[in-house]
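Trainee: Structure of the sequence below:
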Amino acid sequence: MATLCSGGLDTGFASLDYLQIGILGVIQGVSELLPISSTAHMRIIPALLGWQDPGSAFSAAMQMAALAAVVSYFWRDIQQVVGGTVTAVREKDYSNPWFKLAVAIILATIPICIAGLALAPLLNACNSPLRGLMVIGGVYLVMAVLLAVSELTCRHQRTMEQMRLRDALIVGIAQVGALIPGVSRSGSTLTAALFLNFKREEAARFSFLLGLPAIALAGLKEFWVLAHANIGAEGWQHLAFGLVIASISAFFAIWGLMKFLERFSTWPFIVYRAVLGVFLIVAVTKGWLPA
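Mentor: Purely as a prediction, here's the structure:
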């Protein structure tokens, strides 16, 4: 299906109906916080169902739903980070663990901010090559292998209190990969933290807290871009509806993932990624799906 553009921005979501937006909202909310890439699913599902590609701007703006879910779920942690940082600065006690966590989050956010600004014209462009299903399929396989290696070779014994600034920077650099559809922000940061021997639930916790500034900045930037793209009142209504549905879905997704990782490994996500990656590559090669 042809890409819809407004001022060079992919705005395909404006042509979808509310049922389609609602379905994509559920998928976005769930896949944004699981290590399976929401951006990829926003490309894959419409392609399978023959719908208009909603576009990367829609995916980025809808990340604000994940922001609402993470803030709600980790509200106590956020209060402690903010309160601990204020107390540390006021008392000049820079050994405060919550202050250290705040610094780690800020440091780890810098790489994706720089890369996001540099790659924005390519990421949001109509017919961006990075949104090709063959590219997504290949990325899915690569991430499945990396996550599998982290499960097989790492000890998973460290807690977030043991995180050093070097660890935070490594996870932050890994987060840059999330700009490529199929990598997954939570998947890239979770995998990096697992390679650093963090416990699964601790790796997920840092991944979600780290995602707050990145998701907020990306979402606000995308809303700013959309505000200048003349998408019309109906387009904004679609976004609002999708955000509500995605927020509810995201909260249940984060609750389920945290409970899951307390008891189990990430192997179900590894298998899912590998199977979907192979399917996409075969489907594009056979001509069942567009490249």
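Trainee: hey, let's count contacts and neighbours off CA atoms from now on
Mentor: Noted.
Trainee: how about the longest helix belonging to the chain: buried residues?
Mentor: The helix spanning the most residues in the chain, taking DSSP state H as the definition, is helix 232-261. Buried residues in helix 232-261, counted by 16 or more other Cα atoms under 10 Å: 235-236, 238-239, 242-251, 253-254, 257-258, 261.
Trainee: Please give the structure of this sequence too, so both can be compared:
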Amino acid sequence: MDWLIAIFLGALQGATEFLPISSSAHLRIAGLFLPGAEDPGATFTAITQIGTELAVVLFFWRDIVRIISKWFGALGGKVAKDDPDVKMGWLVIIGTIPIVVAGVLFQSLIRDQLRSLWITATVLIVFGLILGAADIWGRRVKTLETITYRDGLLVGVGQVLALIPGVSRSGATVTVGRALGYERPAAAKYAFLLAIPAVFGSGLYETYQAFTEPSSIGLGWGPTIVATLVAFVVGLVVIKWLMAFISRRSFAPFVLYRIALGAVLLVLLAAGWIQPL
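Mentor: A predicted model of the protein is given here:
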């Protein structure tokens, strides 16, 4: 049974990681209806996110290789420091700092108190509305080539909010990007590139923790690895679809979905049919 649950959760992780609807919230909610009705946990979520982040690396492989090679080339004086790819390398580094600091300072809060379904339901609705507002009223003229270090840092600050289940990493970062006036594809691409070091860092740290505290991984190593592989395959399909979708459509369907899901959760919690922790 654990293997079937792992496949389901891996598919769910891959399907929701890149959409602005919060993969961690969906894994948290799914745990309520699985045999044993247990939260898969922050460790399982972080490890399976490695799979979806590998999908990002594969999808943007040429961009990533070019950015890294030029960034190191600039350090050696072989590439101009004002090269756009060199700048993007620094933007990813600068934008990652806020979530690293927050992850270290608030680790216990992230793993325990913030996983309350009351919080998840509330932020699904609130940040859904914020995303909708930013998408509608945000200017749509800035491209990825024009992104500034200030804007990159602000998007990085937005990524910190993704530590709360229900906010959504892509949702938070894209919302800030849209509010700052960036086109949807530009906001999404920077959001995905920015997530790479944060997600891999978190996933590798939780993997280490799982070795030292085996009970923290919940389903066990075998099913978790399978879930991560499934998340990679499904995530690759979803990211290709999403980048094509947002080039011609708004985020409105995701906003409506977030509000509906959050409202259903609040009703279930208020009725006592599900427990917040």
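Trainee: Which residue is the nearest non-sequential neighbour of residue 53 of the second structure?
Mentor: Nearest residue to residue 53 of the second structure in three dimensions, chain neighbours excluded: residue 196, at 6.2 Å (Cα to Cα, 6 or more residues apart in numbering).
Trainee: which residues touch the alignment partner in the first structure of that neighbour?
Mentor: Using TM-score structural alignment as the criterion, residue 196 of the second structure maps onto residue 212 of the first structure. If you count contacts by Cα atoms under 8 Å, 6 or more residues apart in numbering, residue 212 of the first structure has them with 67, 70, 71.
Trainee: try residue 155 of the second structure
Mentor: 95, 173, 174, 176, 177, 191.
Trainee: how big is the offset of the helix or strand that the fifth one is a member of relative to the first structure?
Mentor: Here residue 177 of the second structure is covered by helix 169-179, with elements defined by DSSP states H and E. After superposition onto the first structure, the mean distance of helix 169-179 of the second structure to its aligned counterpart is 0.6 Å, using mean Cα distance after the TM-score superposition for the first structure.
Trainee: State the span of the first structure onto which that helix is aligned.
Mentor: Mapped onto the first structure using TM-score structural alignment, helix 169-179 of the second structure covers residues 185-195.
Trainee: Then stretch 93-108 of the second structure?
Mentor: Against the first structure, stretch 93-108 of the second structure falls on residues 106-121 (TM-score structural alignment).
Trainee: Can you verify my assumption that residue 146 of the first structure contacts residue 193?
Mentor: No. Between residue 146 of the first structure and residue 193 there is no contact under Cα atoms under 8 Å: 11.9 Å.
Trainee: more neighbours, those two?
Mentor: Neighbour totals were compared for residue 146 of the first structure and residue 193, and residue 193 leads with 29 against 16 (other Cα atoms under 10 Å).
Trainee: follow-up on the earlier one: from the chain's centroid, how far away is the match of stretch 93-108 of the second structure?
Mentor: How far stretch 106-121 of the first structure lies from its chain's middle: 14 Å, per Cα atoms, centre = their mean, to the nearest Å.
Trainee: List the buried residues in it.
Mentor: Under the neighbour-count criterion of 16+ other Cα under 10 Å, stretch 106-121 of the first structure has 106, 107, 108, 109, 110, 111, 112, 116 buried.
Trainee: Doesn't the last one belong to a strand?
Mentor: No. Assignment of residue 116 of the first structure by DSSP: H, G, I helix; E, B strand; the rest coil gives helix, placing it outside any strand.
Trainee: Spatially, and excluding backbone neighbours, which residue is closest to it.
Mentor: residue 179 (7.1 Å).
Trainee: Next one: that neighbour from residue 28 of the first structure, what distance?
Mentor: According to Cα to Cα, to the nearest Å, residue 179 of the first structure and residue 28 of the first structure sit 16 Å apart.
Trainee: More neighbours: which of those two?
Mentor: Between residue 179 of the first structure and residue 28, residue 28 has the larger neighbour count (other Cα under 10 Å), namely 30 against 19.
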